[in-house]
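In: I would like to see how this sequence folds:
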Amino acid sequence: MHIMEGFLPVSHAVGWTLAALPCVAAGVVALRRQLAAQPQLRPVLGLAAAFAFVLSALKLPSVSGSSSHATGVGLGALLFGPWVMVPIGTVVLLFQALLLAHGGLTTLGANVFSMAVVGPWVAYGVFRAAGGLGLGLSASVFLAACLGDLATYLCTSIQLAWAFPDPVGGFIAALQKFVGIFAFTQLPLAISEGLLTVLVVNALRRFNAEELRLMPSLAHREVLR
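Out: Have a look, this model is predicted:
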């Protein structure tokens, strides 16, 4: 679920935009450095961007009457690092707001923060932690993509609960409601995204192993294992 156009109060929309802007700027710098240092990775980067666009564009009805999406940003975060996915996720969200009416321009900052900042960083952190615990590459990829997806929706729930606290229970009660609204739909979506990301990474290991060896985030892992 991208927060829809005009849904957030003005102060929250502005606040999340200001929070997202420095992340986007840092991501643009990281993206430029990555492409300047390794221009041969452009096709794989394009694949990661397309993966995020397609998965996050697929809208599934939620039991609450709203809708849920996979995010697709975990793949790029694992391959290129979380900063690179911030501008890519921003462009994905901007195109979806303009072309598909998913999300909106006033809520773009909030959606960028949840899907393009929090999601990639959680996915990358889980991936590195899983590798440190000795888990195999496929298990690490699955956990990273799955938990990165869920982290995006937890962040969105926090944003909505902060904007619309429960009249009786306040922020905590509102957060419980928003998390509960999406849990039934998002849990299977997150698992599906984890499995699909594993399939894509395994395909890359088979057909693009040389490119994977050049990626800093995979430098500590044996991509052919």
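In: C-alpha from now on. contacts and neighbour counts both.
Out: OK.
In: quick one: the helices in this structure?
Out: Counting by DSSP state H, the segments of the chain that form helices are 10-37, 42-57, 73-80, 82-95, 108-111, 119-132, 137-163, 170-207, 209-213.
In: okay, the angle between the third one and helix 170-207?
Out: Same thing as helix 73-80. 50 degrees (axes from the mean of the first three to the mean of the last three CA atoms, to 10 degrees).
In: and the angle for helix 73-80 with helix 10-37?
Out: Helix 73-80 runs at 40 degrees relative to helix 10-37, counting by the same axes, to 10 degrees.
In: How far off centre is helix 73-80?
Out: From the chain centre to the centre of helix 73-80 is a distance of 9 Å (CA atoms, centre = their mean, to the nearest Å).
In: Likewise for the second one?
Out: Computed by CA atoms, centre = their mean, the separation of helix 42-57 from the middle of its chain amounts to 12 Å.
In: contacting residues around stretch 47-58?
Out: Applying CA atoms under 8 Å, 6 or more residues apart in numbering, the set of residues contacting stretch 47-58 from outside is 69-73, 75-76, 88-89, 92, 96, 100, 102.
In: any idea which of those has the most stuff around it?
Out: Note: the member of the contacts of stretch 47-58 with the most neighbours is V73, at 35 neighbours, neighbours being other CA atoms under 10 Å.
In: how far away is it from G119?
Out: Here the distance between V73 and G119 works out to 7 Å (CA to CA, to the nearest Å).
In: can you check V91 too?
Out: For V91, the distance to G119 - CA to CA - is 15 Å.
In: Neighbour count: these two, which is higher?
Out: For the pair V91 and G119, the greater number of neighbours falls to G119 (33 against 16), based on other CA under 10 Å.
In: from what I can see that one touches G72, true?
Out: No - with contact defined as CA atoms under 8 Å, G119 does not reach G72; the gap is 9.3 Å.
In: Identify the contacts common to the two.
Out: Overlap of the contact sets of G119 and G72 (by CA under 8 Å, 6+ apart) consists of D149.
In: one step back: which one of the helices of the chain lies nearest to M4?
Out: helix 108-111 (9.0 Å; CA to CA).
In: Output the helices of the chain in TSV; the columns should cover distance to S64.
Out: Below are those laid out as TSV (distance: least, CA to CA, whole Å):
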stretch	distance to S64
helix 10-37	23
helix 42-57	19
helix 73-80	25
helix 82-95	23
helix 108-111	20
helix 119-132	23
helix 137-163	14
helix 170-207	6
helix 209-213	41
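In: wait, what's in contact with V84?
Out: In this structure, V84 makes contact with 27-28, 30-31, 76-77, judged by CA under 8 Å, 6+ apart.
In: Make CSV from these and add distance to H2 to it.
Out: Putting the contacts of V84 into CSV (distance: CA to CA, whole Å) gives the following:
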residue, distance to H2
G27, 21
V28, 22
A30, 25
L31, 24
G76, 19
A77, 20
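In: Proceed likewise with the subsequent sequence, for comparison:
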Amino acid sequence: MDHATKQKLTITSVALSSFSFIAYLLYPTNASAMHIMEGMLPPKWCIFWFAVSTPFFVYGLYRMNKIVKSSTQNAKVMLALCGAFVFVLSSLKMPSVTGSCSHPTGVGLGTVMFGPGVMSVLGVIVLLFQALLLAHGGLTTLGANNFSMTVVGPFVGFAVYKICRAFKVNRSVSLFLCAMLADWSTYVTTSFQLAVVFPDPNGGVLGAAIKFLGIYAVTQIPLAIAEGFLTVIVYNLVISNNLWKEASLG
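Out: Predicted structure coming up:
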């Protein structure tokens, strides 16, 4: 068996074992909307979040074009793996706030390997598949969901990872914190997105955001911790099998 074949088999085994492990632990119960469902946001807020997300999407296309055209070993395969990782993890949902749900985001892996920019494009692809094929989420809320999960999450996670590495924190610990905090920051953002539309009668936007955060925390804290550990396992397997170099494109 040649080296290229061994690499392909290793990639496949890493992907299948990781996804099977998650599915076993977090098998979804009832289908519910991904993040914010169709019809939950007024038209003006749908337009606003689309407008805010668009520059990041354009930048992501630029980054993805460079990755596809690069000569970096396994760049395209790893890009596909990161997209599949986001898709599978974000498909594993637990009912939460009415009109939304809790689930892992899976953005930490791609953020560390390719940087945060490309995750916006992967996020749009994943969210479109979710909305059109699985009836999770929606087209009108695509901008809001993309902004929270694959804009805010990756940029927060990337900043955390870079700061940790600058202070010589262990790579696995840095990656764990990146994935976990990227997940949490996604739901902090979602809480405020919902709070602006549905303010509390007494506490206003801030009061509503605190309530949403309290509900999300029940499921999202343990989910994010589990996601952090799994991201470390997958990344270390990829690196240890020489499928990717740590400083290739991130």
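In: sorry, back to before: and the contacts of V84 of the first structure, which is closest to R205 of the first structure?
Out: Each of the contacts of V84 of the first structure was scored against R205 of the first structure by CA to CA, and G76 proved nearest at 14.6 Å.
In: Map that closest one across to the second structure for me.
Out: Using TM-score structural alignment, the partner of G76 of the first structure in the second structure is G110.
In: Chain neighbours aside, what residue packs nearest to its match?
Out: Across the structure, with CA to CA, 6 or more residues apart in numbering as the measure, the residue nearest G110 of the second structure apart from its sequence neighbours is C82 (5.1 Å).
In: ditto for G104 of the first structure
Out: Taking CA to CA, 6+ apart, and ignoring the residues beside it in sequence, G104 of the first structure has E5 as its nearest neighbour in space, at 4.1 Å.
In: What is the equivalent residue in the first structure for S248 of the second structure?
Out: Using TM-score structural alignment as the criterion, the counterpart of S248 of the second structure in the first structure is M215.
In: Make sure that match is actually in contact with L78.
Out: No - the pair M215 of the first structure and L78 fails to qualify as a contact (CA under 8 Å) at a distance of 9.2 Å.
In: between the two, who's got more neighbours?
Out: L78 (28 against 17).
In: Pull the contacting residues for that one.
Out: 123-124, 127, 141, 217-218.
In: out of the residues you listed, which is most surrounded?
Out: In terms of neighbour count, A123 stands highest of the contacts of L78 of the first structure at 32 neighbours, by other CA under 10 Å.
In: residues contacting it?
Out: 74, 77-78, 143-149.
In: So for stretch 8-22 of the second structure, what gets flagged as buried?
Out: Of the residues in stretch 8-22 of the second structure, 10-11, 14-15, 18-19, 22 count as buried by neighbour count, 16 or more other CA atoms under 10 Å.
In: Which part of the first structure matches stretch 11-23 of the second structure?
Out: Counterpart in the first structure of stretch 11-23 of the second structure, with TM-score structural alignment as the criterion, is absent.
In: Also stretch 40-58 of the second structure?
Out: Mapped onto the first structure using TM-score structural alignment, stretch 40-58 of the second structure spans residues 7-25.
In: Stretch 215-222 of the second structure now?
Out: Counting by TM-score structural alignment, stretch 215-222 of the second structure corresponds to residues 181-188.
In: Tell me which residues of the matching stretch come out buried.
Out: The neighbour-count check on stretch 181-188 of the first structure (16+ other CA under 10 Å) flags 181-183, 185-186 as buried.
In: What's the average distance for that stretch when superposed on the second structure?
Out: Taking mean CA distance after the TM-score superposition for the first structure, the mean distance separating stretch 181-188 of the first structure from the aligned residues in the second structure is 0.4 Å.
In: Repeat that for stretch 141-156 of the first structure.
Out: Between stretch 141-156 of the first structure and the corresponding residues of the second structure, superposition yields a mean separation of 0.3 Å, by mean CA distance after the TM-score superposition for the first structure.
In: which bit of the second structure covers that stretch?
Out: Against the second structure, stretch 141-156 of the first structure falls on residues 175-190 (TM-score structural alignment).
In: Enumerate every residue touching F229 of the second structure.
Out: Applying CA under 8 Å, 6+ apart to F229 of the second structure gives the contacts F176.
In: how close does it sit to L81 of the second structure?
Out: F229 of the second structure sits 17 Å away from L81 of the second structure, taking CA to CA as the criterion.
In: As TSV, the buried residues of stretch 181-188 of the first structure with distance to L160 of the first structure would be great.
Out: Below are these laid out as TSV (distance: CA to CA, whole Å):
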residue	distance to L160 of the first structure
I181	12
F182	12
A183	15
T185	17
Q186	16
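In: from the residues you listed, which is closest to G169 of the first structure?
Out: I181 (16.7 Å).
In: So what's the residue count around the closest residue to that closest one other than its chain neighbours?
Out: On the basis of CA to CA, 6+ apart, the spatially nearest residue to I181 of the first structure that is not a chain neighbour turns out to be S64, at 5.8 Å. A count of nearby residues for S64 of the first structure, using other CA under 10 Å, gives 12.
In: Nearest spatial neighbour of F19 of the second structure, chain-adjacent residues omitted?
Out: If the residues on either side of it in the chain are set aside, F19 of the second structure comes closest to V88, at 6.8 Å by CA to CA, 6+ apart.
In: Now do the same for that neighbour: its match in the first structure.
Out: Using TM-score structural alignment as the criterion, V88 of the second structure maps onto V54 of the first structure.
In: Could you give the separation of the match of stretch 141-156 of the first structure from the chain centroid?
Out: 8 Å.
In: repeat for stretch 157-170 of the second structure
Out: Per CA atoms, centre = their mean, the displacement of stretch 157-170 of the second structure from the mean C-alpha position of its chain is 18 Å.
In: In the second structure, what stretch matches stretch 107-119 of the first structure?
Out: With TM-score structural alignment applied, stretch 107-119 of the first structure matches the range 141-153 in the second structure.
In: wait, isn't Q130 of the second structure in contact with H136?
Out: Yes - A contact is recorded between Q130 of the second structure and H136 when judged using CA under 8 Å, the distance being 5.2 Å.
In: Before I go, just wanted to say thanks for your time.
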